[in-house]
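Visitor: my questions are about this predicted structure, shown below with the sequence.
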Amino acid sequence: MTEECRSDLILAGLKGRTREEVLMELASCLVRAGIVKEEGPLVEALLAREDLGSTGVGDGVAIPHARVAAIEHPVLVVGRSTQGVDFRSLDGKPADLFFLILTPDGKTGEYLQALAQISRLLRRAALREALRRADSAESILKVLKESSEES
């Protein structure tokens, strides 16, 4: 999934201080890129998913995800926060790396495959640290591309 990642879908300096603000920033990125028409319904879907259980998986990582009818293929948006955000993570620590995954509604196989790939990738501490050091969308993209080539 990281091989399709684009620099216009990477936010290296998230400003949101709450879970809702971060999700809105990530959704706004998709609107600017022309992938979805509006943020509201997407943020509602993401918050509904969060209500089922936090997507803050620990080690400073959150993987918000949803299945939506408005898209035809899986999409990944990456965000990095310098201050960290309370995402109700499993380890109780703030999240600073966000990987928003959207898949088309009804494509359960693609949904599970995308989640598994990102989860596997982010288990690597060296990758997480390299992403934290990256200071631009382009440098984050480079780290992701190199790590997917190594996988």
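Guide: Good, I have the coordinates.

Visitor: please count neighbours and contacts with C-alpha atoms only from this point.
Guide: OK.

Visitor: quick check, residue 26 in contact with residue 79.
Guide: Yes. Counting by C-alpha atoms under 8 Å, residue 79 is a contact partner of residue 26 at 7.1 Å.

Visitor: who touches both of the two?
Guide: residue 11 (C-alpha atoms under 8 Å, 6 or more residues apart in numbering).

Visitor: dump the residue contacts of the residue lying closest to residue 151 once chain neighbours are set aside.
Guide: In this structure, residue 151 finds its nearest non-sequential neighbour in residue 121, 7.9 Å apart by C-alpha to C-alpha, 6 or more residues apart in numbering. Residues counted as contacts of residue 121 (C-alpha under 8 Å, 6+ apart) are 127, 147, 148, 151.

Visitor: check it against this one:
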Amino acid sequence: MTVDDILAPEAVILGLRASAKTALLEDLARRAAQSLALDAATILGALVRREGLGSTGIGDGVALPHARLESVRKPFGLLARLREPFDFDAVDERPVDLVFLLLLPTAEGDDHLNALACVARKLRDPDIAAALRIARDAAGLHASISAPSFSHA
């Protein structure tokens, strides 16, 4: 599985304004609901429940809010670079400026775990994160996260 299987070019947001985790999750849930023709409140509820288990702020300014939903048939992603970083209760206590929303089907399967691992691996790559932070437009953001990764020796 690749990021291109999860993230459509039109599902990238540059300069998103958010001042708090709840407001950000509400905005992302609304956008995902429009893309998937689902109920925003259902998506938000699943995201909030997952955040209740522990922050999805994975460190280095990155958050990966995710949830499983019965109405989702295949992994779906939204990528946002925030206008201003803010506190997301990340594991390293650093403010977050890159957010990848990932919605997964409830059916268990390797593909779904692979989707989460694939996105996390990309976002944890310092070169990719740097490219995401300097991209000039949404197409540049999408290209930066979609580019093949090369492991560092």
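Guide: It's in. Here the structure is a predicted model, which is why all the values come from computation and not from measurement.

Visitor: ok, the residue nearest to residue 151 of structure 1 to residue 58 of structure 1 distance?
Guide: As judged by C-alpha to C-alpha, to the nearest Å, residue 121 of structure 1 and residue 58 of structure 1 stand 14 Å apart.

Visitor: how about residue 44 of structure 1?
Guide: According to C-alpha to C-alpha, residue 44 of structure 1 stands 23 Å off from residue 58 of structure 1.

Visitor: so which of the two has more stuff around it?
Guide: Each of residue 44 of structure 1 and residue 58 has its neighbours counted (other C-alpha atoms under 10 Å); residue 58 has more, 18 against 14.

Visitor: in what helix or strand does the spatially most central residue of structure 2 lie?
Guide: Relative to the mean C-alpha position of structure 2, the nearest C-alpha, by C-alpha atoms, centre = their mean, is the one of residue 100, at 1.1 Å. Per DSSP states H and E, residue 100 of structure 2 falls inside strand 96-105.

Visitor: output the contacting helices and strands for that strand.
Guide: Under the contact criterion of 3 or more C-alpha pairs under 8 Å, 6 or more residues apart in numbering; DSSP states H and E, strand 96-105 of structure 2 touches strand 62-63, strand 66-69, strand 76-86, helix 110-124.

Visitor: change it to 6 Å
Guide: In this structure, strand 96-105 of structure 2 makes packing contacts with strand 62-63, strand 66-69, strand 76-86, judged by 3 or more C-alpha pairs under 6 Å, 6 or more residues apart in numbering; DSSP states H and E.
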